[in-house]
Each structure stands twice: as structure tokens, then as C-alpha cells.
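> Quick one: sequence and predicted model below, then my questions.
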Amino acid sequence: MRRRPERPARRARMKLAGGALLAGAVLLGAGTLPALSGSASAVETAVAGEFRRGPAPTAEALSAQEGPFEYATVTVPDQRTFDGGTIYYPTDTSQGTFGAVAVSPGFTARQNSIAWYGRTLASHGFVVFTIDVENTWLNWPDSRGSQLLDALDFLTERSSVRDRIDPERLAVAGHSMGGGGALRASFLRPELRAAVPLTPWHTWKSWSNTTVPTLIVGAENDTTAGVAQHSERFYASHGADERAYLELNDAVHATPARFDPTIARYTVAWLKRYVDNDTRYEQFLCPAPRPSETIQEYRAANCAA
């Protein structure tokens, strides 16, 4: 369904789980009170130190193309350091601010190849900026990493939705060279909450000085960024205590360029767990998922199989 800029998509209203509601302000983060609009019935019970947004998760909901939140879009024109893009944001203002994610496309690709991340992640309670890279599609990963950080700065400082974003809860993601860019961005800005490189490509193989919680997604039949030369080496060398490697069964390099329920499930769970510190999503990440029709392999640091 096409989303019209600045107008909410027509979607079912969010269903709150369990009916456990707080009257008045709800403590959503350690020492943080959300700015609420409307009645307290729009807010789910939260746990101190967590930023819970939306109903209790299920595997089925995480694997769907869209989650419980209505969302709208804003088109961003060319900027000085990147070529604009599209912001997808939840329209709900009753639950406080949201975490934000900047996403880069891959080699020769435009933002339409990563648009599904905008739709899926925004519908799960994130502000998402899918960008076009500066000047040419052929920018290398390090340049894409810098542009991802510039996009996050635009979101939090100059965008029309900046009041919806918690600037302390930011993440990056990207496909192919954009995935390499996500690795680079998380190295440059260690205060990021999470990174999700998707079939990433980069000439640098050791990320031992990177500490941002990172989910690396590889594809079993990737002939462009083969997992033995890229994703597996990135994971093995990564310095974060919270890191995981998901290898998609019978998938190819371009698999992340279209909606994939397995990618959706683990990307949403990872961002919820580390951007929102929402422990309800821990169950989808640990114990480590076993091989299946869609998962060739899953490795996780500090998590038993």
C-alpha cells in the first residue's frame, strides 16, 4: 500500500496487550518520564530502565510485514552530505519518544531497495530514515558510514519529527556496502545503541575495537559478499559483548533488498532489545535459534544454544 507523505497510513489501531495500564505518567526509562497526550489508557505498563513501546511481542507479529503502530512519512530533499531520503515515523504520541534508525542502501542501489525496513520498523515503534547516498550510488562503505551518522544528526537536530525521537537511542543498518557502512558508523560512534549490517561488504575485516551491540546477517549463497570473507569474519573479530550472527538458509546477496520475514523478526527483536532495552524481546534472541528451513546458522556471544 502506498504511504502518502505527511499522512498516516490506514492501518488497524494498536492493540495493547494484557490490559495492564497505568494511570497518569508511566516511568518508561530510568529517571525519565514521557510526555503523554490523551488518556493514560494509551500507555502499557512499563518496567523501569526499559522503553517499552507497543504490545507484548509474538513470533508471528515480528515476522509480519507491518507491526502494531500506524505510521506516516516525510520526504527529505538533498542535503549537503547525503542525498536526502524518506523518514517513516509512528503517529502515536501517547507513549513518549521513540528510538531512531538510519538505513543505507547497497552498491548502485537507491532507497527504494530498503524501503521495507522503513515500513516494518516504523510500524514496530521506531523512527526510520532510509537514505540515498551522496552524489553517486558508488560510494564505498566508509563514506556510507559517515552519511548514516549525518542522517542521524539530521533526524535529531533538524528534521520535522525530531521531537518524537530520543537522541540517546539511535541505531544504524544497511545492505551490502551499506552494511559495511553500518559497521563503520558503529566504530566511529560507540554511543550508538545497535547496528544491523545486512549481507555486509567491507575491505576491513577486523572490528575488534567496535563495541556497539551488532546483529550481522549473512546469506548462505552470497557470491558478492561471501560469508567466509565478510559476515563470518566481521562477527568473529567484533569487539561487542552483545553480538550475533544470523546466516539465512538458501539466501543470496540481494535477499535483504525485499521483505523477508526472518530478517524482519530478528532485526525488530534486536533493535527492541538494544535500542529500547525492552527485555520482552530477549526470548527471540536467547537461547540462540536453532537451524531451520530459514536459518542456516545462528551464533550469539554470551548466549547458550
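Perfect, I can see it now. Numbering: from 1, shown residues only.

> CA atoms for contacts and neighbours, from now on please.
OK.

> Show the residue spans covered by the strands in the stretch 51-200 of the chain.
Ranges of strands within the stretch 51-200 of the chain are 71-76, 85-90, 98-104, 126-131, 165-175, 194-198, based on DSSP state E, counting those that start in this stretch.

> quick one: stretch 189-204 to chain centroid distance?
Between the centre of stretch 189-204 and the centre of its chain there are 11 Å (CA atoms, centre = their mean, to the nearest Å).

> er, stretch 162-180 actually
That offset, for stretch 162-180, works out to 7 Å (CA atoms, centre = their mean).

> Out of the strands of the stretch 51-200 of the chain, which gets nearest to A151?
strand 98-104 (6.4 Å; CA to CA).

> how big is the angle separating that closest one from strand 126-131?
Inter-element angle recorded for strand 98-104 and strand 126-131: 20 degrees (by axes from the mean of the first three to the mean of the last three CA atoms, to 10 degrees).

> so is W270 in a helix, a strand, or just coil?
Following DSSP: H, G, I helix; E, B strand; the rest coil, W270 is assigned to helix.

> gap between it and F107?
Counting by CA to CA, to the nearest Å, the gap from W270 to F107 is 25 Å.

> Equivalent analysis for L148, please.
15 Å.

> Presented hereafter is structure B, for comparison with structure A:
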Amino acid sequence: MHTLPPTGHRIRRSLGAALASFAVVAGIGFGPAPGAHAADNPYERGPAPTNASIEAVRGHYAVSQSTVSSLSVTGFGGGTIYYPTTTADGTFGAVAISPGYTGTQSSIAWLGPRLASQGFVVFTIDTLTTVDQPDSRGRQLLAALDHLTRVSPLRTRVDSTRLGVMGHSMGGGGSLEAAKSRPSLRAAVPLTPWNLDKTWPELRTPTLIVGADGDSIAPVSSHSEPFYESLPSALDRAYLELNGASHFAPNSSNTTIAKYSVSWLKRFIDDDTRYEQFLCPLPRPSLTIEEYRGNCPHTS
């Protein structure tokens, strides 16, 4: 997979990284400190973002992947972990993603390398059965995160304090359930979510809900919009309604979904305020955005 060289190969902007670069030139034997280019925020990963960089099919990091067999896990159905290949930047935040009703991880697989190349460890999961309901999918997302941070051979690449969840359809409803159950999650991004529970005043996790104006399976009027409106008004929250899109928009590569998912995850999992510019002021309606609501500036 071809991407730009990893951050460890680039010149850092901070003093710590400058010293590391000097040491290499001078032959002094120490390497770059993890995240040394981000002295003000140790969780920043990658170069300063641009509109082009967050819309790109691949971001700054080269990506590797690892298959997780269902036979080796409990509480969910296995999946695939996508992660930045480099170890030069220290640990990364992580996000688990659930498919929707009757779906498998293949239906949301495009998000794995797309998000990982921006500086996350991404776990696209299979569920125990393809007909699991949102509450079950929520528990499975949390089980996947626990596996990733406690058992997986890749656990040393993950910062277990910086985790998020995403999901499509019933998986999106499941991401709301996961955030309700585990308030320590740093971000949730339900994609055309479906859930019989319409109110979420308990949530304490910054949440971006993505609906679609042409959704006939989980119409925004009875799902995404009431979900968003029920979130606490003081919570960092946003509602993005895709223009000219169906319930299945999240099942294939979608620049608008990726752009705002990356920005939301970076802003709240990594506390990376460099991405605030893409969320505030609120994006305007466009050829791909029917509507965008939210609170600005963000408080977290």
C-alpha cells in the first residue's frame, strides 16, 4: 500500500524532534521521542491537516493489517485490525467499527485503511450473528476494544485511554449503546444509525451522527434526527445529513463520511485542535451535505 513516508521519516517541528534530528546527524545514539513533533499536545499524530489531506483516500501513514479469528476471541465475531506501520510516533488512539443488520465487516472494511492511514488503530469487526440487535452490537464493540487493548499482540500500539466507536445501521445504534455503557469513550460516530431507543440524554461521549436524506430503512426523521436532538445540549455533538444518499452510503468509499469522521475522531480522541477548522464554523450545505447541525466552539 503506497502512502507518504511515516512521520518518523520527516523533519519534526518541535525542539525535541529537532534535537533528535541533530543527534542522528551527529551520530548520537537516540531516536525521535514518540509524538515529539507535538510538544503542546502529545497525542497529535501526522502533519498539519489540510482539506486535501482529510479528503484523500489515503492519509500520511502507511498501513498494515492483522486478521483476528473468531475462534481466538470472546464476546464478538473477530475482525481485522488496521494500524499505522510505523512505531516511531508512539501509541495511537483506536476505534472499533460494527457493520449493520445482516452485514459483515466487509461492508465497512473501506473505513479500516482510510482511518488508520490518518493515525488510528482501527478494528472492523464481525458480530456474533448477522442479525444481532443494537444493544448486542454495542456490547460487542466494547468487547472488541477490550480485546484490542488487553489481549491483542497489537495492544502496545494502542493508547487504551483514547478509544472510540463507529457503526453502520444497527451497528450505528450499537455505537450509541456502547457510548451509553462506557462514558470514558472519547468519540462515537453512528452512521445512518438504527435503534428502537430514540433518546440518548445519558451520553457523555462527543458524538457525530451521520444520516442520509434518502434513507428509507432508518429515516432521519425517526432515527438520526431524534437521536441527535436528544443528546445533552452541553455535549459536543453534531448531526451531518448526507445529500442524495441512501441508508447504504456508509458501505462504500465516501469522501464526506471519511472527511468528517476523521476530523471528529482526531478532534476528540486525539484532542487535536488542528482539526477544529473542519468542524467549526459548521459546514455549509453543499452537493454532498444536506444539513449540518452542531455546537461550536467545542468544549472538550
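Thanks, I have it. Just so we're clear, the structure is a prediction, and the values are computed from it rather than from any experiment.

> Could I get the TM-score for this pair?
Once superposed, chain against chain, the TM-score is 0.90 (TM-score structural alignment, normalised by the length of structure 2); 285 aligned residues with a CA RMSD of 2.1 Å.

> one step back: more neighbours, W270 and F107 of structure 1?
A count of neighbours by other CA atoms under 10 Å puts W270 above the other of W270 of structure 1 and F107, at 26 against 18.

> hang on, isn't that one packed against P197?
No. Counting by CA atoms under 8 Å, W270 of structure 1 does not reach P197; the two are 11.9 Å apart.

> joint contacts of these two?
Residues touching both W270 of structure 1 and P197 (CA atoms under 8 Å, 6 or more residues apart in numbering) are L215.

> Output the longest helix belonging to structure 1.
helix 141-157 (DSSP state H).

> Now do the SS call for the counterpart of N209 of structure 1 in structure 2.
In structure 2, N209 of structure 1 lines up with E202, judged by TM-score structural alignment. What three-state DSSP gives for E202 of structure 2 is coil.

> how close does the closest residue to E202 of structure 2 other than its chain neighbours get to R186 of structure 2?
Counting by CA to CA, 6 or more residues apart in numbering, E202 of structure 2 lies nearest to K180, which is 6.2 Å off, once chain neighbours are set aside. Separation of K180 of structure 2 from R186 of structure 2 (CA to CA) stands at 12 Å.

> Give me the more crowded residue out of those two.
Just comparing K180 of structure 2 and R186: by other CA under 10 Å the higher neighbour count belongs to R186, 26 against 18.

> who's in contact with the more buried one?
Neighbour list for R186 of structure 2: R162, L163, G164, T205, P206, F268, I269 [criterion: CA under 8 Å, 6+ apart].

> And for E276 of structure 2?
Contacts for E276 of structure 2 (CA under 8 Å, 6+ apart) come out as S263, R267.

> tell me the secondary structure for it?
Taking three-state DSSP as the rule, one finds E276 of structure 2 in the helix state.

> what does it align to in structure 1?
Checking TM-score structural alignment: E276 of structure 2 goes with E282.

> Also P84 of structure 2?
Under the alignment (TM-score structural alignment), P84 of structure 2 maps onto P90 of structure 1.

> and that match, how many neighbours?
Counted with other CA under 10 Å, P90 of structure 1 comes out at 26.

> Quick check: it vs H124 of structure 1, distance?
Distance, P90 of structure 1 to H124 of structure 1, using CA to CA: 8 Å.

> Please enumerate the shared neighbours of those two.
Shared contacts of P90 of structure 1 and H124, defined by CA under 8 Å, 6+ apart, are found at F69.

> Now do the contacts for P49 of structure 2.
Per CA under 8 Å, 6+ apart, neighbours of P49 of structure 2: R274, Y275.

> rewinding a little: make sure the residue nearest to E202 of structure 2 is actually in contact with P201.
No. In this structure, K180 of structure 2 is not within contact of P201 by CA under 8 Å, at 9.1 Å.

> ok, now how distant is G46 of structure 2 from L115 of structure 2?
Distance of G46 of structure 2 to L115 of structure 2, computed by CA to CA: 12 Å.

> How about G173 of structure 2?
Distance of G173 of structure 2 to L115 of structure 2, computed by CA to CA: 20 Å.

> Spell out the secondary structure type for the counterpart of A236 of structure 1 in structure 2.
Aligning on TM-score structural alignment places A236 of structure 1 opposite E229 in structure 2. Using three-state DSSP, the structure places E229 of structure 2 in helix.

> before we move on, what about the one 3 residues further on?
Applying three-state DSSP to P232 of structure 2 yields a three-state assignment of coil.

> Identify the residue spatially nearest to it, adjacent ones excluded.
Closest residue to P232 of structure 2 apart from its sequence neighbours, by CA to CA, 6+ apart: P201 at 5.4 Å.

> Equivalent analysis for A20 of structure 1, please.
In space, A20 of structure 1 is closest to T45, 5.7 Å off (CA to CA, 6+ apart).

> how about that neighbour, what's its partner in structure 2?
So, by TM-score structural alignment, T45 of structure 1 is matched to H37.

> can you check G181 of structure 1 too?
Alignment note (TM-score structural alignment): G181 of structure 1 maps to G174 of structure 2.

> pretty sure its match contacts D132?
No. The pair G174 of structure 2 / D132 is not scored as a contact, 9.7 Å apart, by CA under 8 Å.

> of the two, who's got more company?
Taking other CA under 10 Å, G174 of structure 2 and D132 do not tie; G174 has more neighbours (34 against 18).
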